[in-house]
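Asks: How does the following fold in three dimensions:
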Amino acid sequence: MGVAGSGKTTVGPLLADRLGVTYAEADDFHPPANIAKQAAGIPLDDDDRAPWLDAIGAWAHDHAASGGVVSCSALKRAYRDRLRAAAPGIFFVHLAGSRELIGDRMAARTDHFMPLSLLDSQFAALQPLEDDEAGVAIDIAAGPEDIVRRAVEAVPGAGHP
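Replies: Below is the predicted model of the structure:
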């Protein structure tokens, strides 16, 4: 989980590979209208996100026994609660970083529909993990391999090396 540009699409497949499980990219669950809205610089609202979160939750539920990693912003507690309702054992890895670092990363990428102009709305919506939520926050200032190592160490039952 994390704001746009935090590295979910980079870290997610690496983490899934390290854990030996399937990976899914949450952006692939968006209906075309959501992608068009974001590409136009319009933030999604809760109504836009509801079917998207339900589709991700269904995927997580279907992969609960075999394991899986899905990248998803999951910015608000209510979104994570919705995902937990579908997949009760879900564990969140919050890729946390400064607005400046993430803004620099977003400005450098050219292959994503999410414009830099929406980053402030992402940070405004972000509700960090609370103490009663299964998950860990990892600073993204480190490289992807270090982030993955720290995530594997945190994931319950991951067979820590």
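Asks: make it CA atoms for all contacts and neighbour counts henceforth
Replies: Noted.
Asks: Stretch 56-75: which residues count as buried?
Replies: Neighbour counts over stretch 56-75 (16 or more other C-alpha atoms under 10 Å) mark 56-61, 63, 67-75 as buried.
Asks: Would you do the same for the sequence below? I want to compare the two.
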Amino acid sequence: MTTTCLVVMGVSGSGKSTVARMLADRLGRLMAEADEFHPASNIAKMESGFPLNDSDRAPWLRSLRDWISEQDAAGISTVVTCSALKHRYRDALREASARVVFVHLDGSRELIAGRLQGRSGHFMPPSLLDSQFADLEPLAAGEDGIRVDISATPEAITDTVIAAFD
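Replies: Okay, the predicted model is just below:
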């Protein structure tokens, strides 16, 4: 039996960690933060204000894909946070043995920039937000997933996601 991995995606500051934690708690699923899969060199690059490129992201995405497959092999459905900004990044995650479904947390640049200004303790500086929006390729027709507007509360967003996949 194939399990399901909900990948909560979007630009930095869209609320991925908050919504993913709520989904994992309500659905009784194991959760992983994709940020924890980054090698130290990626984190250092972002902390220095430089955006990651595709070759920086490739081993990170493979590591995350392999973790999803390991959980699937154990019969465990999961929730993962991952920016998954480009189609090819999502394609890499879809190589996992589990069914991978994307939940795109979508909002305006202004709303997200305001959230980033109030956030501390994260290695992703607000100065990289424009590069994230430049890389963002919204879910395309045929991609397994939904888009959710982030102007609602995290609780309402979580309710929307759960209702979409019931």
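Asks: now the helices: where do they sit in structure 2?
Replies: 16-27, 40-47, 54-73, 87-94, 109-117, 129-135, 154-164 (DSSP state H).
Asks: Any chance of TSV for those helices, columns distance to residue 123 of structure 2?
Replies: Shown next, in TSV, are these (distance: least, C-alpha to C-alpha, whole Å):
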stretch	distance to residue 123 of structure 2
helix 16-27	14
helix 40-47	5
helix 54-73	16
helix 87-94	21
helix 109-117	11
helix 129-135	12
helix 154-164	22
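Asks: Stretch 129-137 of structure 1: end-to-end distance?
Replies: 7 Å (C-alpha to C-alpha, to the nearest Å).
Asks: Could you find the counterpart of residue 129 of structure 2 in structure 1?
Replies: Residue pairing (TM-score structural alignment): residue 129 of structure 2 is matched to residue 119 of structure 1.
Asks: gap between its match and residue 54 of structure 1?
Replies: 23 Å.
Asks: Of these two, which one has the most company?
Replies: residue 119 (20 against 17; other C-alpha atoms under 10 Å).
Asks: Alignment lookup: residue 132 of structure 1 to structure 2.
Replies: Residue 132 of structure 1 maps onto residue 142 in structure 2, by TM-score structural alignment.
Asks: just residue 16 of structure 1 next, same as before
Replies: Going residue by residue (TM-score structural alignment), residue 16 of structure 1 aligns to residue 24.
Asks: Quick check: its match touching residue 31?
Replies: Yes: with contact defined as C-alpha atoms under 8 Å, residue 24 of structure 2 counts as touching residue 31 (6.0 Å).
Asks: intersection of neighbour lists for the two?
Replies: Common neighbours of residue 24 of structure 2 and residue 31, using C-alpha atoms under 8 Å, 6 or more residues apart in numbering, are 78, 79.
Asks: ok, the residue nearest in space to the middle of structure 2 - contacts?
Replies: Taking C-alpha atoms, centre = their mean as the criterion, residue 82 is the residue nearest the geometric centre of structure 2, at 2.3 Å. Residue 82 of structure 2 makes contacts with 7, 8, 9, 10, 16, 33, 34, 35, as judged by C-alpha under 8 Å, 6+ apart.
Asks: corresponding residue for residue 119 of structure 2 in structure 1?
Replies: Correspondence of residue 119 of structure 2 to structure 1, assessed by TM-score structural alignment: residue 109.
Asks: Tell me how far its match lies from residue 47 of structure 1.
Replies: 28 Å.
Asks: Compare the contacts of residue 82 of structure 2 with structure 1 and list the overlap.
Replies: Contacts conserved in structure 1 for the contacts of residue 82 of structure 2, using both residues aligned by TM-score structural alignment, their matches' C-alpha atoms under 8 Å: 9, 10, 16, 33, 34, 35.
Asks: Hmm, residue 141 of structure 1 is touching residue 97, no?
Replies: Yes: Residue 141 of structure 1 is within contact range of residue 97, at 6.8 Å (criterion: C-alpha under 8 Å).
Asks: So between these two, which is more surrounded?
Replies: Between residue 141 of structure 1 and residue 97, counting by other C-alpha under 10 Å, residue 97 is the more crowded of the two (20 against 15).
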